[in-house]
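A.B. asks: Pasting the sequence and the predicted coordinates here, then a few questions.
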Amino acid sequence: MTEVRIEHLTTSGAFSLDGGLWDVENNVWIVGDDHEAIVIDAAHDADAIAAAVGDRRLTAIVCTHAHNDHINAAPALAEATGAPILLHLDDRLLWKHTHPEHSPEGYLSHDQRIDVAGTELRVIHTPGHTPGSICLYASTLGTVFTGDTLFAGGPGATGRSYSDFPTIIRSIRDRLLTLPPGTQVRTGHGSDTSVRAEAPQLDEWITAGH
C-alpha cells in the first residue's frame, strides 16, 4: 500500500461572470496514491490535469463550486478518464452557465464522505461565494481544501451574482475556523494558509465587509 499524498498543479485561463472577464491562475489539487486519485477543481487544462494524474484510476472530479474557472475542464477530463463529476446541488444553475449540455454525474451534500486510497474527505457546505460552495476536510492529512471560500488573508469575493457576504462569514466562522488550528488551508487561488493564521482576522473581515 502506497502513501496518500497531495499534489498541486497550477493552470491559467479566464474567469467570466456578470459580463466581466479576468485572467486567473487556479490551484488544481490531486489527492491519492500510486493507484487511484481524485481531482479537486478541474480548471482550464484537461490535458495537463490528466497528465498529472497519469495512469492512476481517477475516481472523482470534485468541484468546490461552479464558477467557470473551476469547472471549465471538468467534462473533458471526465470524458478522458471516465471519472464522475461531483458538485453541490445548490450550484447547478451556475454550472449551466458554463456547461448547458452536460450535467454533473452526482450531487454533493454537507457531511458526505468521499473516499480515495483509504483516506476520507468530508464535504463541508460553505455557501457565500456561491450557494453551493463546498470545502473538503481530510482530517488524517491535516488539510482542508477551501476553493474560493477562504484564502490567505480573507474570505472569497462576494461582489458578484449568487454571492453573499454575511453568508460566507457564517460559513467560515462556524464550519472552517472550528477545525483544528493546525489544519492547513489549501485554496483555489494563491498560497496556502492555516486555520490558526486566519482565525484571528475574523473581526477585521466583518468590519471591512460592512
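C.D. replies: Perfect, thanks for sending it.
A.B. asks: can we go C-alpha only for contacts and neighbour counts from here?
C.D. replies: Will do.
A.B. asks: And the helices in this protein?
C.D. replies: 46-53, 68-71, 74-81, 92-98, 165-171, 195-198, 202-209 (DSSP state H).
A.B. asks: which residues touch the third one?
C.D. replies: Looking back up the chat, that one is helix 74-81. When contacts are defined by C-alpha atoms under 8 Å, 6 or more residues apart in numbering, helix 74-81 is touched by residues 41-43, 46-47, 49-50, 57-58, 61, 83-85, 102.
A.B. asks: ok, now the first one?
C.D. replies: Around helix 46-53, the neighbours that count as contacts under C-alpha under 8 Å, 6+ apart are 9, 28, 30, 37, 42, 73, 74, 76, 77, 80, 81.
A.B. asks: Distance of the last one relative to residue 75?
C.D. replies: What it means is residue 81. 10 Å (C-alpha to C-alpha, to the nearest Å).
A.B. asks: who has more neighbours, the two?
C.D. replies: Taking other C-alpha atoms under 10 Å, residue 81 and residue 75 do not tie; residue 75 has more neighbours (21 against 18).
A.B. asks: here's the one I want to compare it with:
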Amino acid sequence: MTARIDHMVTSGTFALDGGEWDVDNNVWIVGDDTEAIVIDAAHDATAIEAALAGRTLRAIVCTHAHNDHIDAAPALAEATGAPILLHPADRELWQQTHPDRAPDAELADGQELEIAGTTLTVLHTPGHAPGAVCLYAPELATVFTGDTLFQGGPGATGRSFSSFPTIIDSIRDRLLTLPGDTTVRTGHGDPTTIGAEAPQLDDWIKRGH
C-alpha cells in the first residue's frame, strides 16, 4: 500500500533579522493508517499530534530551520518520541530558535527515508537557507519543497543565510530535472507542478526574484 499525503495549515509568526511576520504554514503528513512522518512541524504541536490520529510518528523532517518551520518540533518530538531530522548546514539557524535542544539526526543529500512502503529521497537545495532540503517521492509523483520553490517562483533570498544565485542553481539542477507532472507541495500557499514552473526560470533570473 502506497503512503498517502495529509495536509494541514497552521498559523504563527516568522521572525528573522529583527523582523516579524504573520504566516500560514503548510504541514505535510506522509504515511498510512499506522505510521507517518511529519514534514515541517510548524506552530502547533497539539494540532499536528491530533492530525496523526494515533499513528506512530517515525520522524519530524525539517525542510530548513527558519523558526516558522521548526517552532513546534521539540514539543511534537516530546509528545511522540519521534526524532527531529535537519540538514547540518542549518544548525546555526536552528539554534536561534532552539538553543537548548539539538536535532536528533542529520539529513544528507541522497538519503532515503522510508515510510509506509514509500521512499522519499532527500535533495539538498540550498539558497533560501544553507541547509534547505526537498523531499522527492516518485511513487507519489510529489516533491515537498519547503520554501525553495513556490507557485510562481523561488523562495525569498533577501535575508540572512540566503543567496539568490544559489537557490536558482538548486532549482535548476535538482528540481526542474524532475518529471513535469510532479506535484510541488510547498511550505506556504498552493501546490504547483514542475512542468508549470520550469518555463519561468529565465524570467525569475531576469527579475532577480
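C.D. replies: Cool, got the structure. This structure is a prediction, so every number in the text was calculated from the model and none was measured.
A.B. asks: can you give me the strands for structure 1?
C.D. replies: Ranges of strands in structure 1, per DSSP state E, are 5-17, 20-32, 36-40, 57-62, 85-88, 106-108, 113-116, 119-125, 134-138, 143-147, 150-151, 154-155, 184-187, 193-194.
A.B. asks: from the contacts of helix 46-53 of structure 1, which is closest to residue 150 of structure 1?
C.D. replies: Relative to residue 150 of structure 1, the closest of those is residue 28; by C-alpha to C-alpha it sits at 15.5 Å.
A.B. asks: The nearest residue in space to the closest one that is not next to it in sequence and residue 73 of structure 1: what is the separation?
C.D. replies: Leaving aside its sequence neighbours, residue 28 of structure 1 sits nearest to residue 9 (C-alpha to C-alpha, 6 or more residues apart in numbering; 5.0 Å). Distance, residue 9 of structure 1 to residue 73 of structure 1, using C-alpha to C-alpha: 13 Å.
A.B. asks: Give me the more crowded residue out of those two.
C.D. replies: Higher neighbour count among residue 9 of structure 1 and residue 73: residue 73, with 18 against 13, using other C-alpha under 10 Å.
A.B. asks: From residue 59 of structure 1, how far out is the more buried one?
C.D. replies: Counting by C-alpha to C-alpha - residue 73 of structure 1 and residue 59 of structure 1 are separated by 16 Å.
A.B. asks: one step back: closest one of the contacts of helix 74-81 of structure 1 to residue 156 of structure 1?
C.D. replies: Closest to residue 156 of structure 1, out of all of these and judged by C-alpha to C-alpha, is residue 41, at 15.7 Å.
A.B. asks: contacting residues for that closest one?
C.D. replies: Residue 41 of structure 1 makes contact with 27, 28, 29, 61, 62, 63, 64, 70, 71, 74, 147, 188, according to C-alpha under 8 Å, 6+ apart.
A.B. asks: Check residue 144 of structure 2 too.
C.D. replies: Residue 144 of structure 2 touches 134, 135, 136, 184, 185, 186, 187, counting by C-alpha under 8 Å, 6+ apart.
A.B. asks: gap between the fifth one and residue 91 of structure 2?
C.D. replies: In other words, residue 185 of structure 2. Distance, residue 185 of structure 2 to residue 91 of structure 2, using C-alpha to C-alpha: 24 Å.
A.B. asks: do the same with residue 82 of structure 2
C.D. replies: Relative to residue 91 of structure 2, and taking C-alpha to C-alpha, residue 82 of structure 2 is found at 19 Å.
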